[in-house]
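Visitor: Need coordinates for the below:
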Amino acid sequence: MTSIKGSIALVTGGQRGLGHAFAQEFLNRGAAKVYVTARAPRPSDDPRIVPLELEVTDPESIAALATRARDVDIVVNNAGVLRPAPLLLGEMAGVVETFEANVFGPLRIARAFAPILASNGGGALVDIHSVLSWSSGAAAYGASKAALWSITNSLRIELAGQGTQVVGVHLGFADTDMVKAVSAPKISPAEVAAAMADGLETGATEVLVDEFTRKVKASLSGPVEDLALSFAR
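Guide: A predicted model of the protein is given here:
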């Protein structure tokens, strides 16, 4: 388990949507400082919030972030893109861009910050997944989240020796700008953030935020045809 009180956290994509909720939840639970990243970060009036620039698909940008934030003990891989274009008929460049942002970006963050977490006592790495990690019908986005889920599970094993808690957070649609065009029930970002923080503090390895996500996870032992979801927009 990871104590949030007094910790120093990093949240990628931390100035809007879920990332903003994560940063606020850390502060509410007593974090000493939270780095929040964006492609074009905005200043913060809260001295505990440190905005930093990050392009998650750029290795040099990630390296610069790791140099700046060497005191972190919690890293949250939240930044990503949502482009559910068809795998066969969509532009291949869009598929590659989705994987660069949602798969290779978080992996590069993990590789850059693993030694930092080790030097700071182990800490925690949190990857934000989706119910679509286990479902079909969301094309490149769903495939990217499935890949990140697999990566997270392997990183959990590779980071165990240095005492790093690795947490995968799965959820249905949260009420953010990213999915404002999606016609589906949505949960509040604050609810997601609270579930994530609870998982950190109780030593969880996987957090299933909502009942829909729990039902989909339970159905993985059934026929793959049952995993198809409508991605209505």
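
Visitor: contacts, neighbours, all on C-alpha from now
Guide: OK.

Visitor: in whichever helix in the chain runs longest, what counts as buried?
Guide: Counting residues, the longest helix found in the chain (DSSP state H) is helix 139-159. For helix 139-159, burial by neighbour count (16 or more other C-alpha atoms under 10 Å) applies to 139-149, 151-152, 155-156, 159.

Visitor: which helices and strands does that helix pack with?
Guide: Counting contacts by 3 or more C-alpha pairs under 8 Å, 6 or more residues apart in numbering; DSSP states H and E, helix 139-159 packs against helix 92-99, helix 105-119, strand 165-170.

Visitor: again, 10 Å this time
Guide: Applying 3 or more C-alpha pairs under 10 Å, 6 or more residues apart in numbering; DSSP states H and E, we find helix 139-159 packed against helix 92-99, helix 105-119, strand 124-128, strand 165-170.

Visitor: any idea how far the last one is from the chain center?
Guide: Strand 165-170 sits 8 Å away from the centroid of its parent chain (C-alpha atoms, centre = their mean, to the nearest Å).

Visitor: ok, then the element right after it?
Guide: helix 189-202 (DSSP states H and E).

Visitor: Next, the angle from that next one to strand 165-170.
Guide: 150 degrees (axes from the mean of the first three to the mean of the last three C-alpha atoms, to 10 degrees).

Visitor: how about the nearest residue to the most centrally placed residue in the chain, chain neighbours excluded?
Guide: The chain has Ile128 as the residue nearest its centroid, 2.5 Å off, counting by C-alpha atoms, centre = their mean. Using C-alpha to C-alpha, 6 or more residues apart in numbering and skipping the chain neighbours, the partner closest in space to Ile128 is Val169 (4.9 Å).

Visitor: this one next, for a side-by-side:
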Amino acid sequence: MDISTSTVLVTGANRGFGRALAAELLSRGATVHAGARNPDQIDLPGAKPIALDITDPDSVAAAVKATGDVTLLVNNAGSSTGADLLAADLADIRLEMDTHYFGTLSVVRAFAPQIAANGGGAILNVLSGLSWVSFPELGAYCAAKSAEWSLTNALRVQLADQGIRVAGLHVGYMDTDMVREVDAAKSNPADIARIAVDGLAAGAYEILADDAARQAQAALAVGVSALYPQLP
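Guide: Here you go, the predicted structure:
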């Protein structure tokens, strides 16, 4: 797709990877609606701040009415409670699903008709290498991202005949506030943003942005023994 003629809504664009994505899209000539719960936090010159809480149906509906010109939707807004599935408060686990699965689905359902009415376009769901492998200490996040991957696959087929291409971005750790405490190699969000937008421009359905994502996909094809070698 031609990024320079696209009008984009990026959710969670106030910081971290969402901000990097919005900046990359702006640098390529796109018109960018930068969504955030608090639009006053948007500090990107050229971006159009828009109030958007993807877990609030009224907020999503208001964002649809406030735009009208979107041809590319980037579902980036996320949460990371650090909840494991056996010991954490169920409210934290529900928050992960409400954000990554139900929130993403709500925004897609709201904006897909707008994209179709504008002649078609694309949707990018920001997924993770953890869509394919689960870390017990992040069980809720991993489950939610796995659900979002399944959602991406279903929507990819359902929306194709409306001229909407649905892509998924898989990436490992990026150097953002969300994983500040994680002691592991982390990619520069700006680098991943370039890879993601290159993939969109090329019409890719699946964008594997780093070695962590590629290794997780390869292990998924092998099975449990490759994904969880610690098991007896």
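
Visitor: if I line the two up, what does the residue nearest to the centre of structure 1 land on in structure 2?
Guide: Using TM-score structural alignment, the partner of Ile128 of structure 1 in structure 2 is Val126.

Visitor: So its match is in contact with Ser146, correct?
Guide: No - using C-alpha atoms under 10 Å, Val126 of structure 2 is not in contact with Ser146, being 11.6 Å away.

Visitor: Find residues that contact each of the two.
Guide: Jointly contacting Val126 of structure 2 and Ser146 under the rule C-alpha atoms under 10 Å, 6 or more residues apart in numbering are His100, Thr152.

Visitor: So Val179 of structure 2 versus Gly172 of structure 2, what's the distance?
Guide: Distance, Val179 of structure 2 to Gly172 of structure 2, using C-alpha to C-alpha, to the nearest Å: 11 Å.

Visitor: Now do the shared contacts for these two.
Guide: Lys186.

Visitor: Give me the more crowded residue out of those two.
Guide: Gly172 (22 against 13; other C-alpha atoms under 10 Å).

Visitor: Settle this for me: that one is touching Ser128, isn't it.
Guide: Yes - with contact defined as C-alpha under 10 Å, Gly172 of structure 2 and Ser128 form a contacting pair (6.0 Å).

Visitor: which residue numbers in structure 2 go with stretch 203-210 of structure 1?
Guide: With TM-score structural alignment as the criterion, stretch 203-210 of structure 1 aligns to 203-210.

Visitor: got a list of contacts for the matching stretch?
Guide: By C-alpha under 10 Å, 6+ apart, stretch 203-210 of structure 2 touches 1-2, 122-129, 152-153, 156, 165-173, 186-187, 191-200, 213-217.

Visitor: try 7 Å
Guide: 1, 166-172, 192, 195-196, 199, 214 (C-alpha atoms under 7 Å, 6 or more residues apart in numbering).

Visitor: repeat for stretch 44-57 of structure 1
Guide: 32-43, 61-62, 65, 100-101, 105.

Visitor: swap in stretch 137-148 of structure 1?
Guide: Residues contacting stretch 137-148 of structure 1 (C-alpha under 7 Å, 6+ apart): 82-87, 95, 98-99, 102-103, 129-130, 132-136, 228-231.

Visitor: Off-centre distance for it?
Guide: Distance, stretch centre to chain centre, for stretch 137-148 of structure 1: 14 Å (C-alpha atoms, centre = their mean).

Visitor: what does stretch 43-51 of structure 1 give?
Guide: Counting by C-alpha atoms, centre = their mean, stretch 43-51 of structure 1 is centred 21 Å from the centre of its parent chain.

Visitor: Same question for stretch 194-208 of structure 2.
Guide: On C-alpha atoms, centre = their mean, the centre of stretch 194-208 of structure 2 falls 13 Å from the chain's centre.

Visitor: Ok, stretch 81-99 of structure 1 next?
Guide: 19 Å.

Visitor: Provide the aligned range in structure 2 for it.
Guide: Going by TM-score structural alignment, stretch 81-99 of structure 1 sits over residues 79-97 in structure 2.

Visitor: List the buried residues in the matching stretch.
Guide: Along stretch 79-97 of structure 2, these residues count as buried under the neighbour rule (16+ other C-alpha under 10 Å): Ser79, Ser80, Gly82, Ala83, Asp84, Leu85, Asp92, Ile93, Leu95, Glu96, Met97.

Visitor: Which pair of those spans the longest distance?
Guide: Using C-alpha to C-alpha, the buried residues of stretch 79-97 of structure 2 span at most 15.6 Å, a distance reached by Ser79 and Leu85.

Visitor: Asp161 of structure 2: neighbour count?
Guide: Asp161 of structure 2 has 11 nearby residues by other C-alpha under 10 Å.

Visitor: Helix, strand, or coil at it?
Guide: What DSSP: H, G, I helix; E, B strand; the rest coil gives for Asp161 of structure 2 is helix.

Visitor: how near is it to Gly119 of structure 2?
Guide: Distance from Asp161 of structure 2 to Gly119 of structure 2, by C-alpha to C-alpha: 12 Å.

Visitor: Likewise for Asp89 of structure 2?
Guide: Asp89 of structure 2 is 44 Å from Gly119 of structure 2, by C-alpha to C-alpha.

Visitor: same question, Leu130 of structure 2
Guide: Distance from Leu130 of structure 2 to Gly119 of structure 2, by C-alpha to C-alpha: 33 Å.
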